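Asks: pasted the sequence and its predicted model underneath.
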Amino acid sequence: MANPSVSNRRTFAIISHPDAGKTTLTEKLLLQGGAIHLAGEVKARGAARRARSDWMKIEQQRGISVTSSVMTFEKANPDGSIITFNLLDTPGHEDFSEDTYRTLTAVDSAIMVIDAAKGIEPQTRKLFEVCRLRSVPIITFINKVDREGRPCFELLDEVADMLALDVSPQAWPIGMGGLFEGILDFATNRASRPEGDSREFLGKRDVDPSLPEDVAEEMELARGIYPEFDLDAYRNGDLTPVYFGSALKNFGVAELIDAIARYAPPPRPQPAEGGTIAPDKDEVTGFIFKVQANMDPQHRDRIAFMRMVSGTFKRGMKLTPSGLGKPIAVHSPILFFAQDREIADTAEAGDIIGIPNHGTLRVGDTLSEKNDVRFTGLPNFAPEILRRIALKDPTKTKQLRKALDDLSEEGVIQVFYPEIGSQWIVGVVGQLQLDVLVSRLEAEYKVEAR
């Protein structure tokens, strides 16, 4: 990859079952990267601070993610080079898995978060299989080791057996639950402890004598029985490096972000009709994997999220959407930090930029300079639940239609206008989507419906 700026980009998603700690981990990754200085940890309702990546009102109320958030931040390597991270925080709830599936088409790697007390849960396994189908390499983070959980070896064996992956632990908890004393980084042989000190681990005699005797033996055994990390095996999807930690207590997060910088692949070629498009191709190309309405409700905006596949984009450049057939000038491309944003003057392969539009861009569209590329592999979904939608105030019909048109462009709901009858029908994948729809209609459009 000739462009050093592109080779230093890491575009990745975080996948997990609900409540495994995905959003809290997102916060702490941003904290480690210097993008924020105070994490809005996910807490009970009424907390003074809200999770930075959960920006929609219903997400803040319920403490769950129902949309994909995009956050871009940078971190310096020890050699002075700058790594640009494009982090996509995806919905964990199964009703919104289609949004996650589409998001996984836009990333080059993923972090799989596992609750140390629960192991691999159904949604985790489902999303892992999507990653496997798309050859997305996985780094595993076993979270909540500061609470009572299952034995480390049992968790590692479950990952290996259920997911048919080689596992290579790269960090190890010094005790678990009430005996948790920190994290040992196998790469550096240094142990980080709650008091903030860090020292080299020399063997059994260097372990705090108050810890159980088997802790040091576990560490030495883990390094002996599991395979060493192999970069090619990881990037081919045959091996996952495993990190233990506590996102809430910020343990193991520094090691995780360093692993993403060292091991995760830079932007990869993307499948297209007639072949693949390499990131070093001169022509600017990209595809729309998400449309989000009302990120700024006061302006009724509609933002299309584009994954840059190749070329160097410059503000004001004209690109042709495959669904439109004629070029549009992109005057106000956006870089994201959840709902916060700034104008992007340039963007490289691997970056995620937002394009404000008025319905001209849809999920699945390819954008290119010459209109000679069509990317493939973006999934479509059939609704599993159909419901008629009724207004409490019949005079708001026009506002309802505008709202449904906007929200259907996100690809999360589908709207059907029957030839007979006046009630519109909405189609969704899960019940929670209906709850979110009603909430957004009221919060963003001042329309009460049932």
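Replies: Right, received. Where do you want to start?
Asks: please make it C-alpha for all contacts and neighbour counts, starting now.
Replies: Noted.
Asks: just the strands from the stretch 301-450 of the chain, written as ranges.
Replies: Counting by DSSP state E, counting those that start in this stretch, the stretch 301-450 of the chain forms strands over residues 302-310, 313-314, 318-321, 328-329, 334-337, 340-343, 346-347, 352-356, 366-368, 385-389, 414-416, 424-428, given from the N-terminal end onward.
Asks: tell me which of those strands lies nearest to T11.
Replies: Of all the strands of the stretch 301-450 of the chain, the one in closest proximity to T11, counting by C-alpha to C-alpha, is strand 352-356 (8.4 Å).
Asks: quick check: angle from the closest one to strand 302-310?
Replies: Interaxial angle of strand 352-356 relative to strand 302-310 (axes from the mean of the first three to the mean of the last three C-alpha atoms, to 10 degrees): 140 degrees.
Asks: now strand 352-356: buried residues?
Replies: Taking 16 or more other C-alpha atoms under 10 Å as the basis for neighbour counts, the residues of strand 352-356 that come out buried are 352-356.
Asks: returning to what we had before: how about the strands of the stretch 301-450 of the chain, which one is nearest D280?
Replies: The closest approach between D280 and any of those, judged by C-alpha to C-alpha, belongs to strand 302-310 at 6.0 Å.
Asks: hold the first one in mind and look at this next one:
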Amino acid sequence: MKHIRNFCIIAHIDHGKSTLADRLIQSCGGVSLREFHDQMLDSMDIERERGITIKSNTVTLDYRAPDGQDYLLNLIDTPGHVDFSHEVRRSLMASDGALIVVDASQGVEAQTVANLYLAMEYDLDLLPVINKIDLPAADVDRVREEIDSDLGLDPFAAIPVSAKTGVGIDDVLAGIVEHLPAPTGDPEAPLKALVFDAHFDKYRGVILQVRVMEGTLKPRDIIHFMHTDRDFKVDELGYNQLKLVPRKQLSAGEVGYIVAGVKSVQDIEIGDTITLANRPATEPIPGYQPARQVVFSSVYPMSTDEYQDLTKALDKLAINDAALTYEKDSSAALGFGFRCGFLGLLHLDVIQERLQREFDIGLVISAPSVKYQLTMTDGSTLEVDNPSYWPDPMKIQSAAEPYIKATILTPEAYVGPIMELCRDHRSESQTMNYLSAGRVEVVSEMPLGEVLFDFYGKLKMITRGYGSFDYVPIEYRTTDVVKVEILVNKEPIDALSYLVHREKARTRALHYCEQLAEAIPRHQFKIPIQGAIGGTIIARATIQPYRKDVTAKLYGGDVTRKNKLLEKQKKGKAKMKQFGSVNIPQKAFVSVLQADKD
């Protein structure tokens, strides 16, 4: 066991985790030159195109130290984006140490600090790595100061590397063996293994990634999941060395895979503890937390014929992504669809792109919303995330919305605009911490619903890309939420209704009305588009009608002939308005929501 090292790589998004993992794999001979490609551990096309890690991945490497000793290195590559922090949490639970990567040009950022606190929660040993030293803007000395002041780690223990060119990679491998601890555990004790990830293979079912904490596991053992209370028989186990390499057993301290005939990721819970059915452990591994969905949105197929395809596509995605939840939903305007729960806006964006790309389905997505907690006048409580199920306001005693604690790291020059941006998004408290020369941490408590639409984009714009943002959910607080309905020709369109704070209701309703007025084609009669709270109209736009020139055929004569024709046209328009229906094209729904996201 003393020759095993279990470690993960944590960092802010785009600081070079995946590239560093590539170099470590190459240095240990984990892949041949012919089979190598960039971002070895990022298996999805979207991950490679966007240069982000969405799903954490693991690989076991054989490393021969300079002193001739052979070591087994279990590397877990983690996502950097705030939406996937639950993946990072599980990876940390499976590790004994972590490489904390900092960009030599950008320095310590918000997610770096957040991941550091997560790692400290699990009492991991940390080894700082300063990456991208080959960049012209790299300033290693300044980054060492930030590692000391912002992270509280030894700045002289930080290893300067260039993951792109391969400089310093041998020092990182030596540092892992030297500074990170070996795992502990008793191979003879009752089995306790942590399921920290899983993926679906269409031929073999769900392949579990596990870290064995105590005991020993062998093929044909009957395993028991302690949280879901289910039993399965182990068909195969072994190491994940970019391909699955079967072994005769997995013992305490080892990381590997298990194939046990599990048909769907939803049959188990990621983060669960596995034990033996005939010799169970007394209690599960502490620290388990289920993934929390915070953003909810309805997904409809662009064409109603594609509903069955969308159903199958969501089933397949959920097999691989246990954090995606969905239930059936319907809309008078858009037909049948699904109400989905996501971990954040990036998660929503990734799922939407995968549905369109992998399954070729055109989608209409409703405005994202959060879950509100309502206290009714009869004393009962209710949780609502869908405007369609918003109860009568007369029956609501009070409403509460989720709040977050947002941490923004920024150069000092942009503090003023950031404070103003936070205030515009109903921030309740703001504190500033000066971390080092020219760098400020702004901590603000604000509603999650305010962050959903344009906050991150505006932050990047006003800080010219130098600001970084991270948040943690804190609690529910009382708020004044209203349901705004959009009426087209005095008919409410359920797919466009939304929940919003009363202060922001008119601005948003006006935006919706203006976008719809542009997207809906003109008809033969005047079409009013209105935003309403209950019976009160708060915003309006009008689509002017086409008008046929009925007097063109007249060539003189009395003016009463002209008036008679115009009066007849007027009555016809009124009748048409009464019976005519407005055709709302699908692009109108898309234009409203896309403009809102921008």
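Replies: Happy to help now that I have it. This structure is a prediction, so every number in the text was calculated from the model and none was measured.
Asks: make TSV from the strands of the stretch 301-450 of structure 1 and add distance to S65 of structure 1 to it.
Replies: Written out in TSV, the entries for the strands of the stretch 301-450 of structure 1 read as follows (distance: least, C-alpha to C-alpha, whole Å):
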stretch	distance to S65 of structure 1
strand 302-310	18
strand 313-314	30
strand 318-321	29
strand 328-329	32
strand 334-337	15
strand 340-343	17
strand 346-347	27
strand 352-356	19
strand 366-368	27
strand 385-389	21
strand 414-416	20
strand 424-428	17
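Asks: nearest to D185 of structure 1, out of these?
Replies: Across the strands of the stretch 301-450 of structure 1, the minimum distance to D185 of structure 1, taken as C-alpha to C-alpha, is reached by strand 334-337, at 29.9 Å.
Asks: what does I138 of structure 1 correspond to in structure 2?
Replies: When the structures are aligned by TM-score structural alignment, the residue of structure 2 matched to I138 of structure 1 is L126.
Asks: does that match lie in a helix or a strand, and which?
Replies: When secondary structure is defined using DSSP states H and E, the element that contains L126 of structure 2 is strand 125-131.
Asks: the helix or strand that that strand is followed by against structure 1, how far on average?
Replies: Sequence-wise, the next helix or strand downstream of strand 125-131 of structure 2 (DSSP H and E) is helix 140-146. Overlaying structure 1 shows helix 140-146 of structure 2 at a mean distance of 2.0 Å from the equivalent residues (mean C-alpha distance after the TM-score superposition for structure 1).
Asks: coming back round to it: contacts for the strand holding L126 of structure 2 next, please.
Replies: Outside strand 125-131 of structure 2, the residues that touch it by C-alpha atoms under 8 Å, 6 or more residues apart in numbering are 15-16, 96-104, 140, 143, 147, 153, 155, 157-163, 172, 175-176, 179-181.
Asks: and if we set it to 7 Å?
Replies: 16, 96-104, 157-163, 180 (C-alpha atoms under 7 Å, 6 or more residues apart in numbering).
Asks: mind listing what's buried in that strand?
Replies: Within strand 125-131 of structure 2, the residues that count as buried by 16+ other C-alpha under 10 Å are 125-131.
Asks: ok, V6 of structure 1 touching E348?
Replies: Yes. With contact defined as C-alpha atoms under 7 Å, V6 of structure 1 counts as touching E348 (6.3 Å).
Asks: same for the lengthiest strand in structure 2, what does it pack against?
Replies: Among the elements of structure 2 assigned as strand by DSSP state E, the one spanning the most residues is strand 396-411. The contact analysis (3 or more C-alpha pairs under 7 Å, 6 or more residues apart in numbering; DSSP states H and E) places strand 396-411 of structure 2 against helix 110-121, strand 372-376, strand 439-447, helix 448-451, strand 468-479.
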